[in-house]
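*Asks:* Predicted structure and sequence below. I'll ask about it afterward.
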Amino acid sequence: MKASTPALVTLEQLGIDYVAHTFDHNAATTDEIGYGRAAARALGVEENRVYKTLLAQSDNGPVVAIVPVNMQLSLKALAQVLDAKRCEMVVARDAARITGYVIGGISPFGQKRMLPTVIDESAVLHTTIFVSGGRRGLDIEVGAADLIDALHAALGAIATASD
C-alpha cells in the first residue's frame, strides 16, 4: 500500500512489515461502542488484538498509552510504570494538536514528536496486533515486538477491565 498517512510513512522508513486494513467508519456504531471496538467489529478481529492509542499527561509531560480496545487505561498503573506522582487524560482537542491526528485515528507511529510510550503487557501475547493507521477507517496490523521496539516503549500492566 502506498503510504498515505504519517504512520505508514514512518513504518516504511523504519522497514517494519505491516498490513494496512481499511474499513468503513460508521459514526453510529462508533457513538454506540467507541472507535476501537467499532474497528474490531468491522475488521472481524477479536477486540483483545485491537489496541487504542491514548494520550495522558504525567508529571513530566505527555505520554502515549496503548491498551486493548476492550479494556480501559488505569491512570494509576500508568503513573507507577512511569515513576510519576500521577497521570491524567489529555482532553481530545489537545490530544489531536499534540499528536497531529484526529480522535479515533491517533496512531502510535508518525506523531508530530516521539513521546514516551507505555504499552499494556498483554500485547506480547499476540504475534501481531492492530493499531490505528493514522485516520479513521484505517488500522495497521503490525508485529507486537516491532511496535515495542520501534516506539522504544515500556511494557506494563496498565489496562483494567472495562465497566
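*Replies:* In hand now; what should we look at?
*Asks:* C-alpha from now on. contacts and neighbour counts both.
*Replies:* Will do.
*Asks:* Just the buried residues of stretch 27-45, please?
*Replies:* By neighbour count on 16 or more other Cα atoms under 10 Å, the buried set for stretch 27-45 is Tyr35, Gly36, Arg37, Ala38, Ala39, Ala40, Arg41, Ala42, Leu43.
*Asks:* same deal with stretch 146-154?
*Replies:* Neighbour counts using 16+ other Cα under 10 Å place Asp146, Leu147, Ile148, Leu151, Ala153, Ala154 of stretch 146-154 among the buried residues.
*Asks:* Got another one to weigh against that:
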Amino acid sequence: MSRTTPATLALTSAGIPFTLVTYDYDAEAARIGLQAAEEIGVPASIVLKTLMVEVDGKPACVVVPSDQEVNMKKVAAAFSGKSAHMMKPADAERLTGYKVGGISPFGQRRQVPTAVEEMATLEEEVYLNGGQRGLQVRIRPDDLIRALGATAADLVR
C-alpha cells in the first residue's frame, strides 16, 4: 500500500500535521467506516466518512461520523440550498479522483464546498480516509476544517 496519495500530498503541502494509520480493508463490509473503526480500535464516532452530494445540482462534500446517518435537509441547509441527494458513485469517483471506499476530502481533483458535522469538531482527534482503501489519516478537527476551508454544521439525523 502506498502511503503517498493526493490526500497526503495536499495535507503535507498545506503544512497540516497528520498521522497515517493502515488497516485491512474489507470490500464486503456492510458499512466501511464502522469496519475501519473496528480494525483500528477506535470509537466509530471519531472515524469520519466522506460523502459526495449534490445540493441544488451542484457538487459538495460532507464529512460525518461513520456511525451516523446524514440528513439531506440539513445538508441542503448547510450549503444554503433547497434540496440535496447523494452523488452517484461513478460521478463521485470521476469528480474526486478516488475510488468509492477510498474517497478522501483532501486532495480531490476538484475541490468543492465542504461541511463537517459540528459534533466531530468537539473531539480531540478524528480519522478520515487518506485517499485509498485501508488508509486513514488521524488529524485534529480544527486542522481538518482549516485544510478544507470547510464549515462546521449540523448534518446528521
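*Replies:* Ah, there it is. Values in this document were obtained by computation on a predicted structure and should not be read as measured data.
*Asks:* And the TM-score between them?
*Replies:* Here the TM-score for the pair of chains, by TM-score structural alignment, normalised by the length of structure 2, is 0.95; 156 aligned residues with a Cα RMSD of 1.2 Å.
*Asks:* quick one: which of the buried residues of stretch 27-45 of structure 1 is nearest Ile129 of structure 1?
*Replies:* Ala40 (11.0 Å; Cα to Cα).
*Asks:* So what does the closest one match up with in structure 2?
*Replies:* Using TM-score structural alignment, the partner of Ala40 of structure 1 in structure 2 is Ala37.
*Asks:* So its match lies in a helix, does it not?
*Replies:* Yes. Assessed by DSSP: H, G, I helix; E, B strand; the rest coil, Ala37 of structure 2 belongs to a helix.
*Asks:* I figured it hits Arg31, correct?
*Replies:* No. Counting by Cα atoms under 8 Å, Ala37 of structure 2 stays clear of Arg31, with 10.3 Å between them.
*Asks:* Alignment lookup: Pro89 of structure 2 to structure 1.
*Replies:* Alignment note: Pro89 of structure 2 maps to Ala92 in structure 1; criterion TM-score structural alignment.
*Asks:* Could you tell me which residues make contact with Gly137 of structure 1?
*Replies:* Thr22, Phe23, Asp24, His25, Ala39, Gly105 (Cα atoms under 8 Å, 6 or more residues apart in numbering).
*Asks:* re the thing from before, need the buried residues of stretch 146-154 of structure 1 in JSON lines with secondary structure, can you?
*Replies:* As requested, the buried residues of stretch 146-154 of structure 1 are arranged in JSON lines below (three-state DSSP):
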{"residue": "Asp146", "secondary structure": "helix"}
{"residue": "Leu147", "secondary structure": "helix"}
{"residue": "Ile148", "secondary structure": "helix"}
{"residue": "Leu151", "secondary structure": "coil"}
{"residue": "Ala153", "secondary structure": "coil"}
{"residue": "Ala154", "secondary structure": "strand"}
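*Asks:* what's the farthest-apart pair in the residues you listed?
*Replies:* Going by Cα to Cα, the pair spanning the buried residues of stretch 146-154 of structure 1 furthest: Asp146 and Ala154, at 12.9 Å.
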